[in-house]
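Colleague: just coords:
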């Protein structure tokens, strides 16, 4: 069931037809022309095969599958091969990808046995497309090209070239370009699709020209979507430079997408109705963002007219049903504000165009005619959403419940459970709404891992299509007015739900490059002197939940509401972060905001914390709270760290409770002291105290090893990690946590040359977090106790950046991580870290060792250097024991 999620996610983003259209076009030219009559040259026993073909052409794909499977044993060997190809196409149509793969593997084995290398290469392409649709992009790329840039001998591209099979080569290259797009490697996608376009024009293959133009358009649409998502984060962080950059890039990408789609449309007009329809629908998205409303409405009307005039010439199919559904949703999209996204399934417009309702009703009729439950569920579910927006909740619920029944156990069920929950909540039926939301969240939890390996463009939609389900259920739990004796149960449910969101959020951030490791012994109870503080940011208030240790290994939780809006929280936290970074501020401007946040999170519980003799506070934060160090919260007299040891974690279920052993406590340290520059002419200042920092570590922890500057290369790091088992890895170099795990990197001392210009430039090579993860995971002993990063930074206000710190720790298999939230004074860092390691060696917990180092700094330094900008950016995430 899980593998069907990828199919579902494409539909959620309403771009399914973009991809399947290309797949079917490629299949068409690989011997699967099911629309034409069977000729004597194709099969020797057409009477046995024709009934299945008739079912297929009438949209009864399951009927076709049944008939073809029923006659396989009665066919000649050659006819069996042909019908097996037909079955592959039918399996694709109904989403039975695993069956398609099984059949394709049988075809590969057959062609290999008979020495038909050209046909075997073509089957590799089809297999790759099937694996790609299941999210297995790397496997698809290996089948298409192998692991090298030049393409290995046993790959679809090379086999086609060696066989002088121009059609097979173009099909493989187009598939390669589309797969790279889905993997998020857009430069590679464009490279291969442009190569395919050149070849298609050379041979004058119109169908491949169309497919490639469509693929290039889709890639640039995805790039535009990514830029708009990054733009949202730039606005959130108040970065005007980044805001201008992503505004411009999204517009440029939209214009490129439009140029490719329009070129394809000009080529397809009057020749192929389904391609013409697909391209018109595709055009509407970049038009919506970069053209006028009238231009967008015009292209939608053209698509609608084409559908009405050529309905009979466009065969009934699931693809056609989804195209109609997408067209219906696009009609609604152009009536809502420009900021609305095509993937925002929760947004409502009061102005539902008549075309939307008409098209959705047509999609219902079509799906019923072809007996396709999945497209029928989507058509009825979307129609239910229309009535939800119109506040006709009775009709909306009726249609939604029909969609629920049709979806059955499919992953799509979560969408309709979520929708039912919203409708019931609007009707004031909170108990029934909670039940619907619970079913939806349960379904999401079961497919959480699959969300990670969906296409990167689908992952950008996480906040629109997944996150709201968890948040709305959490809100219902927290706001549920129940009797006092069951309030605790609701708090437990709320904490479990928001925990599920945080795990899903982290998996979404890491993407397909990492699967979250299973924690063998997660924290299941709180030790005697530790308290947990959870935050949940709602639209008009913040829920703060304190969990204290209780008797008999039990814990108790209590809820406090801070009545502050989401926008005010963001504004205050961003102001505080700016003030914390401003070390030259002698007025201590940070104190006002730090006191305000203290009043929200700590002051309501001061008495309970004192009575329970709490020594360590563990914060499990929501959103923007992750971007500031809790150590800096101020009660008017002293910082929070002066009273409590502090740690952060994303989820207790991802946190081990093992104590740090002081035996053989050694550090493998790498550092960069020199001025550095990375590609794109981004310069970093020298870190003058890094040598002192590493020497100090070797002094405090004998047996430690330190390598700096040109000795700090990815290759040397990999070698040291492979050959030695250090429990602590320390990297003192510039780095950045980004919005996406692929934007997160460290700067190494290895120089690489750029010979693309008249003047050769040298850049410092970047070490991506994914590559670091691979190095650490390759160690002989995977138990890494601590990863320390002392010169990295996160963007002000970007909770995605801060999420990367927790992500890196788990990705690398480290039990905890100490990292800097912003660029720090490297002298203070060197001294703080030395003190931290000294206290670790003395047997202190990780949290208390960091607290002791920071308290000593405050005691030993003058007023100016007591500013949090010097000592506070280092935070502990993960295991605090």
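Modeller: Structure received. Source: prediction; values computed, not measured.
Colleague: going forward, measure contacts between C-alpha atoms and count neighbours the same way
Modeller: OK.
Colleague: The top helix by length along the chain packs against which elements?
Modeller: Ranked by number of residues, the top helix in the chain under DSSP state H is helix 206-237. Counting contacts by 3 or more CA pairs under 8 Å, 6 or more residues apart in numbering; DSSP states H and E, helix 206-237 is packed against helix 16-28, helix 166-183, helix 186-203, helix 240-268, helix 273-290, helix 456-459.
Colleague: deepest of those helices, which one?
Modeller: Most buried of these by mean neighbour count (mean count of other CA atoms under 10 Å) is helix 166-183; its value is a mean of 27.
Colleague: quick one, that one and helix 186-203 angle?
Modeller: 160 degrees (axes from the mean of the first three to the mean of the last three CA atoms, to 10 degrees).
Colleague: which residues are contacting helix 166-183?
Modeller: 26, 29-30, 118, 121-122, 125, 128-129, 132, 137, 140-141, 144-145, 156-158, 160-161, 186, 188-193, 195-196, 199-200, 208, 211-212, 215, 219, 454-457 (CA atoms under 8 Å, 6 or more residues apart in numbering).
Colleague: mind running it again at 6 Å?
Modeller: 26, 122, 125, 157, 160, 189, 192, 193, 196, 455 (CA atoms under 6 Å, 6 or more residues apart in numbering).
Colleague: Could you do stretch 588-604 as well?
Modeller: Contacts for stretch 588-604 (CA under 6 Å, 6+ apart): 562, 576, 579, 580, 633, 634, 635.
Colleague: And stretch 500-510, by the same measure?
Modeller: 452, 470, 740, 741.
Colleague: Next step: these restricted to strands.
Modeller: In strands, judged by DSSP state E, none of those are found.
Colleague: In helices, which of these fall?
Modeller: Per DSSP H, the subset of the contacts of stretch 500-510 in helices is 452, 470.
Colleague: Let me know the closest of the contacts of stretch 500-510 to residue 427.
Modeller: Taking CA to CA as the measure, residue 427 lies nearest residue 470 of the contacts of stretch 500-510, at 19.8 Å.
Colleague: for comparison:
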């Protein structure tokens, strides 16, 4: 939680709002006669105050200047002052005042008569539209923001103002991203990159590349972002611009640091250490170069300190403390100064076991509260109060912590800052729970949950670093809320509303994880969950929920309104270690005894408690909405020691990333028209070696032999261009790709191998959806044969879920590990025979797996396949 707040503040000030500095005062001095030396002085003072973060004082001077310009009938300068006044109001969170100021500015500019300075008037109007767009984006009016920036672009094009065009196109990309149009945003940024690369080296080019790199990071294109930021640094170095160099190094450090955090959450300690070293080097370089930009130097030191603390390198971290402390002490009172104090205090609070006293941290935060209060900056004051409350929570002073958290909440809600409020609702819920006030705690968690839902766009599309702290700052809210909802004495006294809400929260968590994976909040529920399940006569839906001290299983059975809850007393650590070991053993054919032992334990924990209900209802198909580590293994593998059989021998099985995202329609009466494609030969792409897949030709022949209509792309013919042409030209009901692929929780490491490229998940998404414009027919089934989950990635199956919900197909059949064996072609032949016979996709998968199991009992050969999405 601490990490997310610190980064968000930095992002707000440096990356996400390019219009956050006053752009127009130099024009004021050059272009219009200032009727009063005093007015001119007010203008210059207000600029200095704004840049120092003293927004209250800047507002006062700008209001005075605007009134004097109005009294002197100087409409052009009045409009400039009002635009800048809007910017200052935005910094204070005074949205209504900011809206009124920019509206007055634009109205003045639009009513000015053409004059000798018409070009200048046009430029000032475009700049005012920039401010308006920034305000609209900040208020969540994303489409309006996009419109304002598009208006500004038209003016800048007429004026041939390249630098302003670059800035506004980056702004537009942010708005497109917030609307979920990430592919459009990416195309816009590519055009910006092309413009920038044609420009001669300059400080402006370096700054533009820095902004571009940071927005690409927010879209999840980390490799592209890194390359562009590196280019920004080299341009800045060539032109000798120290400020641009230090900014680029800071941004590069932030990317490496975020990657280190992501690798830690995945359990990849070696990769995390490598990224940490890289980030440390960048931050240290930024500190050395940033002597002329003390704020960048201090930000780099603070980020480096946070990184060292996260890595528990406390002795190195302590060496930084005196330097940071002296710099913070010398900062003038401002929002920036308060944010730096909060940032510093958060790091110190994590070093409390290393001679850092809580009272010293509390004193620093209390000072931050006082400064924010003096500045009348309620947003920053809320941060300071809430962080101080969190410190008291850590030290066990729960009563004081509650008082401070409540004060922080009041401040946040007074300015409708839900991105802060959710954190304090969550904090209040934890505090109440620690005091055993469970109903009140549950209510607080419900408020945090609702705030997160309202913030969906902002969290995944406006803050570029949330994806790396999702597991620390967002996911726990959902899990802890479910834990509270399910803290009831026994099954006989269940409150149906609590169970329904718990299930809804888990559905929302699945959706939030996918949003976070794609960096795009555009996955929308399609169906009413309960109506969907009630229609499926022999289908049960199972929600396993992994909590710290138990496994909760919520089951929805057909033909009745009630849902069931069962609890298995097993710790999260034991469950995850069992799953992890099974995940390692499954891709090794010789480890069948170990696989059986682990899968038996999982059966007893997950299926045994509900098997009586399944039997009594004559259930034939199980649809799992899996949680956490369970997504990394096939449910078909669960082994019943009593009956000596696997789960697939009893039930057809399907997975859903969240039932509300599934659009279930039967495959029956759809003629199978299959596009088959694959790469059999050994390939080396982007420095990676991909081994020969010797059975691909046989697999594709087997598929073609079972269907009436098909088209094949093999080896050199299987390119992205050819794949797109075929999909656009023919209404294929099935797309079957037999090639190397990988699923990962990292967007850039989720891909399919074509002959000459790695087709990343976003490009695959775009490619499979392109025919929607010309051919409305939905792809019924996407088959991804010879794919695997990324080694060492505990959340790798998130990539598979991502492909399944965004690939433009109703269902996705994929492998969790590569089986390059003749059994694969036999499996596929049986699968298509069953599909052609008219059974459901889940049943076709079951029959195909049983056909292989009858010949080869080792799970390595038959258990790799999972069906995600529509099971009918």
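Modeller: Received it, and whenever you're ready, just let me know what you need. What you are looking at is a predicted structure, and each value in this text was computed from that prediction instead of being measured.
Colleague: Please state their TM-score.
Modeller: Once superposed, the chains reach a TM-score of 0.84 (TM-score structural alignment, normalised by the length of structure 2), with 810 aligned residues with a CA RMSD of 3.6 Å.
Colleague: just to revisit the earlier point, take the contacts of stretch 588-604 of structure 1 and lay them out in TSV including secondary structure.
Modeller: Shown next, in TSV, are the contacts of stretch 588-604 of structure 1 (DSSP: H, G, I helix; E, B strand; the rest coil):
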residue	secondary structure
562	strand
576	helix
579	helix
580	helix
633	coil
634	strand
635	coil
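Colleague: quick one on the thing from earlier: now the contacts of stretch 500-510 of structure 1: which count as buried?
Modeller: The neighbour count (16 or more other CA atoms under 10 Å) marks 452, 470, 740, 741 as buried among the contacts of stretch 500-510 of structure 1.
Colleague: With adjacent residues omitted, what lies nearest to the third one?
Modeller: Going back to what we said before, that points to residue 740 of structure 1. residue 509 (6.0 Å; CA to CA, 6 or more residues apart in numbering).
Colleague: Pull the contacting residues for the aligned residue in structure 1 for residue 274 of structure 2.
Modeller: Aligned by TM-score structural alignment, residue 274 of structure 2 pairs with residue 249 of structure 1. For residue 249 of structure 1, the contact set (CA under 6 Å, 6+ apart) is empty.
Colleague: Now do residue 499 of structure 1: how many residues are near it, please.
Modeller: Residue 499 of structure 1 is flanked by 21 other residues according to other CA atoms under 10 Å.
Colleague: Can you tell me what it aligns to in structure 2?
Modeller: In structure 2, residue 499 of structure 1 lands on residue 507 (TM-score structural alignment).
Colleague: Is that match located within a helix, as I assumed?
Modeller: Yes. Residue 507 of structure 2 forms part of a helix when assessed by three-state DSSP.
Colleague: if I look at it, how far off is residue 524 of structure 2?
Modeller: 12 Å (CA to CA, to the nearest Å).
Colleague: Can I get the contacts of stretch 588-604 of structure 1 in CSV including neighbour count and distance to residue 849 of structure 1?
Modeller: Below are those laid out as CSV (neighbours: other CA atoms under 10 Å; distance: CA to CA, whole Å):
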residue, neighbour count, distance to residue 849 of structure 1
562, 17, 31
576, 27, 25
579, 21, 26
580, 26, 22
633, 25, 19
634, 23, 21
635, 18, 22
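Colleague: Go through the residues you listed and name the one nearest residue 19 of structure 1.
Modeller: Proximity of the contacts of stretch 588-604 of structure 1 to residue 19 of structure 1 (CA to CA) peaks at residue 576, which lies at 45.3 Å.
Colleague: and the aligned residue in structure 2 for that closest one, what does it touch?
Modeller: By TM-score structural alignment, residue 576 of structure 1 lines up with residue 582 in structure 2. Residues in contact with residue 582 of structure 2 (CA under 6 Å, 6+ apart) are residue 595.
Colleague: mind redoing it with 8 Å?
Modeller: 594, 595, 598, 599, 633.
Colleague: which residue in structure 1 lines up with the fourth one?
Modeller: By that I understand residue 599 of structure 2. Residue 599 of structure 2 maps onto residue 594 in structure 1, by TM-score structural alignment.
Colleague: now the last one
Modeller: In structure 1, the residue paired with residue 633 of structure 2 is residue 628, using TM-score structural alignment.
Colleague: ok, and the closest non-adjacent residue to that match?
Modeller: residue 577 (6.1 Å).
Colleague: cool, and residue 71 of structure 1?
Modeller: residue 48 (6.6 Å).
Colleague: Equivalent analysis for residue 40 of structure 2, please.
Modeller: residue 34 (6.4 Å).
Colleague: helix, strand or coil for the one you found?
Modeller: With three-state DSSP as the criterion, residue 34 of structure 2 reads coil.
Colleague: Wait, it touches residue 43, no?
Modeller: No. The pair residue 34 of structure 2 / residue 43 is not scored as a contact, 10.3 Å apart, by CA atoms under 8 Å.
Colleague: Looking at these two now, which is surrounded by more residues?
Modeller: residue 43 (24 against 16).
Colleague: related to what we said a few turns ago, to which residue of structure 2 is the residue nearest to residue 740 of structure 1 aligned?
Modeller: Aligned counterpart of residue 509 of structure 1 in structure 2: residue 517 (TM-score structural alignment).
Colleague: so which strand or helix has its match?
Modeller: Per DSSP states H and E, residue 517 of structure 2 falls inside helix 496-518.
Colleague: could you point out which element follows that helix?
Modeller: helix 529-535.
Colleague: For residue 144 of structure 2, which non-adjacent residue is closest in space?
Modeller: Using CA to CA, 6+ apart, the closest residue to residue 144 of structure 2 is residue 136 (6.4 Å).
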